[in-house]
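Student: curious how this folds, go ahead:
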Amino acid sequence: MNNKQFAQVVEPYNTSLFSFAMKFTKDEDDANDLIQDTMVKAYRFFERFEEGSNLKGWLFTIMRNTYINDYRRLSRSNTLVTKTDEISSSNLAYSATHNQGEATFVMGDINGALAKLPIGLSKPFIRYVEGYKYHEIAVELNIPLGTVKTRIHEARKLLSKQLQMYKQRIS
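Tutor: You can find the predicted model right below:
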């Protein structure tokens, strides 16, 4: 299916998708961005849409999941940034690294540990860290949902062993 055909199939739902997006975002520009993200994902995975299913419901589900995932990513990044003028010592200790050199070594260790993971474990784990939901990973990698959960769990265990030296700092 090309872009034009896809646009013709989903065009009847544009008004209801916009209304649904406005309920989430309360802002016209953000709603349009959400619709665009939804359409990109829908186009990307359209071959997996089951003919005869509820297309509107499928699009609404993609939109809702996209909004939730974006909200989670945003809230994770906002928890590390203090938006006040005065930074307390507890906030500073929480968000600061000792120096750039140490951060470089830590990232090197993390990347090295990720590189040692088997590809079957690293792909689902990296997608999960990027904010994808289990079922989205399952669809993308064309593997069962239970397999995705197991592989992410196994990747966590291996990474935990490989990065044990940092465990004491976090606790």
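Student: going by C-alpha atoms from here, please, whenever you check contacts or count neighbours.
Tutor: Fine.
Student: element containing F6, please.
Tutor: helix 3-10 (DSSP states H and E).
Student: who are the packing partners of that helix?
Tutor: Here helix 3-10 touches no other helix or strand, going by 3 or more C-alpha pairs under 8 Å, 6 or more residues apart in numbering; DSSP states H and E.
Student: hmm, who's touching that helix?
Tutor: The contact list for helix 3-10 (C-alpha atoms under 8 Å, 6 or more residues apart in numbering) reads Y43.
Student: alongside the first, I'd like the structure of this one:
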Amino acid sequence: MDTKAFNLNIFSHKDSLFSFAFSFTKDTDDANDLFQETMLKAINYSSQFKEGTNLKAWLYTIMRNTFINNYRKSSKTDRIMTVTDDLTSDKLFLSASMNGSEGKFVMDDIYKALSKLQPEYYTPFIKYFEGYKYHEIADELKIPIGTVKTRIHVARQILKKQLRIYSKMAEDQEQVA
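Tutor: You can find the predicted model right below:
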């Protein structure tokens, strides 16, 4: 199956995939993100799909596994952010030191990462970050809503890669604490 036929074939399952995503997340925006991530993975790994097998089941499996992996990542993050009553001076020191000049460097790195985004990703991402809804961005930029969602998702992935050092620093600080 050629790429165009494959893409049209997976797109034909759009409605049922979105419903499946919503059944996991119970939130429209999170369901949109899960749907977009599933579609990107399906396109990226289209060579692994075996013709003659159930495409819908394959897509559902990708979505289910993506949701589970994201849930595991977020539950690890949630465990890190626990509230305790014993605030010792060393924990207060670490907290206070992170609120110092490091914040300026972090913001500089965020701005640099944003400036490296191509305009077709930067504009929808910034609009979404400013609080615009997907359909509002699509109307303003005169592009399909699916394109808006994909570009925002891709921008997030690019920024995650470029700012990955900060997640490692957070893990290192947790180990120190």
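Student: TM-score for this pair?
Tutor: Here the superposed chains carry a TM-score of 0.49, computed using TM-score structural alignment, normalised by the length of structure 1; 98 aligned residues with a C-alpha RMSD of 3.1 Å.
Student: if we can go back for a sec, next one: the helix holding F6 of structure 1 to chain centre, how far?
Tutor: 26 Å (C-alpha atoms, centre = their mean, to the nearest Å).
Student: report the buried residues of it.
Tutor: Buried residues in helix 3-10 of structure 1, defined by neighbour count with 16 or more other C-alpha atoms under 10 Å: V10.
Student: go on, stretch 28-48 of structure 2?
Tutor: The neighbour-count check on stretch 28-48 of structure 2 (16+ other C-alpha under 10 Å) flags 31-39, 42-43, 46 as buried.
Student: for N111 of structure 1, give me its contacts.
Tutor: Counting by C-alpha under 8 Å, 6+ apart, N111 of structure 1 touches no other residue.
Student: any idea how far E140 of structure 1 is from it?
Tutor: N111 of structure 1 sits 23 Å away from E140 of structure 1, taking C-alpha to C-alpha, to the nearest Å as the criterion.
Student: can you get me a residue count around the closest residue to E37 of structure 2 other than its chain neighbours?
Tutor: Of all residues not flanking E37 of structure 2 in the chain, H153 sits nearest, at 7.4 Å (C-alpha to C-alpha, 6 or more residues apart in numbering). For H153 of structure 2, the neighbour count with other C-alpha atoms under 10 Å is 21.
Student: now G108 of structure 1
Tutor: Using other C-alpha under 10 Å: G108 of structure 1 sits among 12 other residues.
Student: what helix or strand is it on?
Tutor: Per DSSP H and E: helix 100-116 holds G108 of structure 1.
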